[in-house]
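**Q** got a structure for you, letters missing:
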């Protein structure tokens, strides 16, 4: 985590793997956000990815899905805290490229989103026999129109930055060389406001949605999917670069 005055800058730094996160990276990121949450000198966070190709391609399937399909979804659901749902300081996402799977789930847990023109957004999990586990079934239909959310969730196909802007998933499209500067400028505008009032505004908005029960529903329905034969076949096919052969069991 870096600091720019009252702004924390948290960067996913694995560009050679499209910033797909390992369990170790995930824990480091959550520790950085906990430091942000508890530091009274920090008022706003900017979350971004290293490199020019991707914000985050989600979890590294080769390192994370095996543990989930072997019975770990409850633990995973606990440690994600549904991506920042307990942080009431504002978070801005600077999306510098591909934003899919867990990357898009992270972004849904943030408050303002700026993206480069070549960014794409998607949840491809159903293509690989699994389901998004970070709150997308709950958040996405609340953040964009139902039909668009269902298209993203059910087809597994990504949408462009322009389409994301049209449906309200992001706030602004910014040229790559201006992305971090404009994100920091927005963060400083928010940080200049009264911090307790800003945090109260976010807390009211988040808690008024009463997300805890829907998040539990997501876990209880999605959890068993991770223990199916299809959930093992999908990531295996992904790793082997072949079409999966699903059997519906």
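**A** Sure, I can see it. This one's a predicted model, so the numbers in the text were calculated from it and none came from an experiment.

**Q** From now on I want contacts and neighbour counts done on CA atoms only, so please keep to that.
**A** Noted.

**Q** so who does the nearest residue to residue 174 once chain neighbours are set aside touch?
**A** The shortest distance from residue 174 to any non-neighbouring residue, by C-alpha to C-alpha, 6 or more residues apart in numbering, is to residue 116 (5.0 Å). For residue 116, the contact set (C-alpha atoms under 8 Å, 6 or more residues apart in numbering) comprises 95-97, 161, 173-176, 179.

**Q** For stretch 73-85, buried residues please.
**A** 73, 76-77, 80-85 (16 or more other C-alpha atoms under 10 Å).

**Q** and here's the other structure:
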């Protein structure tokens, strides 16, 4: 990877760390591209089943885009490269738009998740956070609105009223508030956050990977569609699973009263 983005393997789990703690783990162009590359590597690796995404240090998960870099020498407005990378490309971090990862991704939010950093966490499937975590969409304070999924994903996750409150005010909310409205799944002590998140990811990696991936795709593709369309997606996906070795292994393991050993085939 790069010094800004660390990539570690633990069994079938991959740990991706934004390693810019002196910049609150905000992303400049190079770090953004490196993070996108790390997620592409995870997605393409058949041995990798679950990803844990976190930030270095104890202050920030990610403070979003490094705006000082993006507005440099352009009268305070975003450089053209900003529009290209963040509105036409993958989006911030390579996960918020145009990159379809059907494997499970868990955010270990170890501090501030602000604006683009919040959007990265929203693009993950679950969010575990430390007690000192804070969440906000502060874009309206600076004259713009989110462009990497917060306006779409946040209402799905916390409901329209809570999403409107966060967006229209730009105020930060703490970990307890985030847990109360369903923004995070768990609050974990700072000193064990990564360990416990990886342990949970390791458990997920023992489950049937094809079933997880197809089921996740059904859930996400069904959002906003009619019940009839969603049921059709689900039924078609289930039929696809019928021809897999994993289904045979799972049913055999059930009959033999043992843990299944899935191979993703």
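**A** Yep, it's here. Owing to the predicted nature of the structure, the values given are computational and were not obtained by experimental measurement.

**Q** sorry, back to before: quick one: what's aligned to the residue nearest to residue 174 of the first structure in the second structure?
**A** Using TM-score structural alignment as the criterion, residue 116 of the first structure maps onto residue 130 of the second structure.

**Q** Quick check: its match vs residue 198 of the second structure, distance?
**A** 14 Å (C-alpha to C-alpha, to the nearest Å).

**Q** Trace residue 157 of the second structure over to the first structure, please.
**A** Per TM-score structural alignment, residue 157 of the second structure is aligned with residue 143.

**Q** Report how many residues lie close to its match.
**A** When counting by other C-alpha atoms under 10 Å, one arrives at 15 neighbours for residue 143 of the first structure.

**Q** Same check on residue 219 of the second structure?
**A** 12.

**Q** Tell me how far residue 120 of the first structure lies from residue 160 of the first structure.
**A** Residue 120 of the first structure is 5 Å from residue 160 of the first structure, by C-alpha to C-alpha.

**Q** got it, and residue 201 of the first structure?
**A** According to C-alpha to C-alpha, residue 201 of the first structure and residue 160 of the first structure sit 30 Å apart.

**Q** try residue 210 of the first structure
**A** Distance from residue 210 of the first structure to residue 160 of the first structure, by C-alpha to C-alpha: 30 Å.

**Q** For those two, work out which one has more neighbours and name it.
**A** residue 160 (15 against 10).

**Q** aligned partner of the more buried one in the second structure?
**A** Per TM-score structural alignment, residue 160 of the first structure is aligned with residue 174.

**Q** Let me see the contact set for the nearest residue to its match once chain neighbours are set aside.
**A** Nearest residue to residue 174 of the second structure, sequence neighbours excluded (C-alpha to C-alpha, 6+ apart): residue 134, at 4.6 Å. Residues in contact with residue 134 of the second structure (C-alpha under 8 Å, 6+ apart) are 111-114, 172-175.

**Q** do residue 152 of the first structure as well
**A** Here residue 152 of the first structure is in contact with 122-123, 158-159 (C-alpha under 8 Å, 6+ apart).

**Q** top of those by neighbour count?
**A** Within the contacts of residue 152 of the first structure, residue 123 tops the neighbour count with 28 neighbours, counted by other C-alpha under 10 Å.

**Q** these two touch, right, that one and residue 159?
**A** No: counting by C-alpha atoms under 8 Å, residue 123 of the first structure stays clear of residue 159, with 9.7 Å between them.

**Q** residue in the second structure matching residue 96 of the first structure?
**A** Matched by TM-score structural alignment, residue 96 of the first structure corresponds to residue 110 in the second structure.

**Q** neighbours of that match, just the number please.
**A** 28.

**Q** from what I can see it touches residue 58, true?
**A** Yes: at 5.8 Å, residue 110 of the second structure counts as touching residue 58 under the criterion of C-alpha under 8 Å.

**Q** For residue 239 of the second structure, see how far away the match of residue 160 of the first structure is.
**A** 43 Å.

**Q** Of all the residues in stretch 114-132 of the second structure, which ones are buried?
**A** Buried residues in stretch 114-132 of the second structure (16+ other C-alpha under 10 Å): 114-124, 126-132.

**Q** now do the same end-to-end measure for it.
**A** 13 Å.

**Q** May I ask which helix or strand encompasses the residue most central in space within the first structure?
**A** Nearest residue to the geometric centre of the first structure (C-alpha atoms, centre = their mean): residue 106, 1.6 Å. Per DSSP states H and E, residue 106 of the first structure falls inside helix 102-108.

**Q** List of residues touching that helix?
**A** Contacts of helix 102-108 of the first structure (C-alpha under 8 Å, 6+ apart): 55-59, 83-84, 93, 113, 121-123, 132, 134-136, 139-140.

**Q** Out of these, list just those in strands.
**A** The members of these that map onto strands under DSSP state E are 55-56, 93, 113, 121-122.

**Q** Tabulate those residues (TSV), appending distance to residue 22 of the first structure.
**A** Converted to TSV, those look like this (distance: C-alpha to C-alpha, whole Å):
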residue	distance to residue 22 of the first structure
55	15
56	11
93	20
113	24
121	20
122	19
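
**Q** so which pair among the contacts of residue 134 of the second structure is furthest apart in space?
**A** The two members of the contacts of residue 134 of the second structure with the most space between them (C-alpha to C-alpha) are 114 and 175, at 12.9 Å.

**Q** Give the intersection of the neighbour lists for these two.
**A** 134-135.

**Q** For residue 42 of the first structure, which non-adjacent residue is spatially closest?
**A** Residue 42 of the first structure sits nearest to residue 6 (C-alpha to C-alpha, 6+ apart), 4.5 Å away.

**Q** now do residue 131 of the second structure
**A** Nearest one to residue 131 of the second structure, counting by C-alpha to C-alpha, 6+ apart, is residue 175 at 5.6 Å.

**Q** I'd like to know how many residues surround that neighbour.
**A** 23.

**Q** Equivalent analysis for the one 5 residues further on, please.
**A** As a burial measure, residue 180 of the second structure scores 11 neighbours (other C-alpha under 10 Å).

**Q** what about the strands in the first structure?
**A** So, for the first structure - with DSSP E - the strands run 2-4, 7-12, 44-49, 54-56, 91-95, 98-100, 112-115, 120-122, 159-160, 172-173.

**Q** before we move on, the earlier item: show me the two of the contacts of residue 116 of the first structure that sit farthest apart.
**A** Between any two of those (C-alpha to C-alpha), the greatest distance is 13.5 Å, for 161 and 179.

**Q** so what sits against both of these two?
**A** Shared contacts of residue 161 of the first structure and residue 179 (C-alpha under 8 Å, 6+ apart): 115-116.

**Q** still on that earlier bit, return the distance of the match of residue 96 of the first structure relative to residue 219 of the second structure.
**A** 27 Å.
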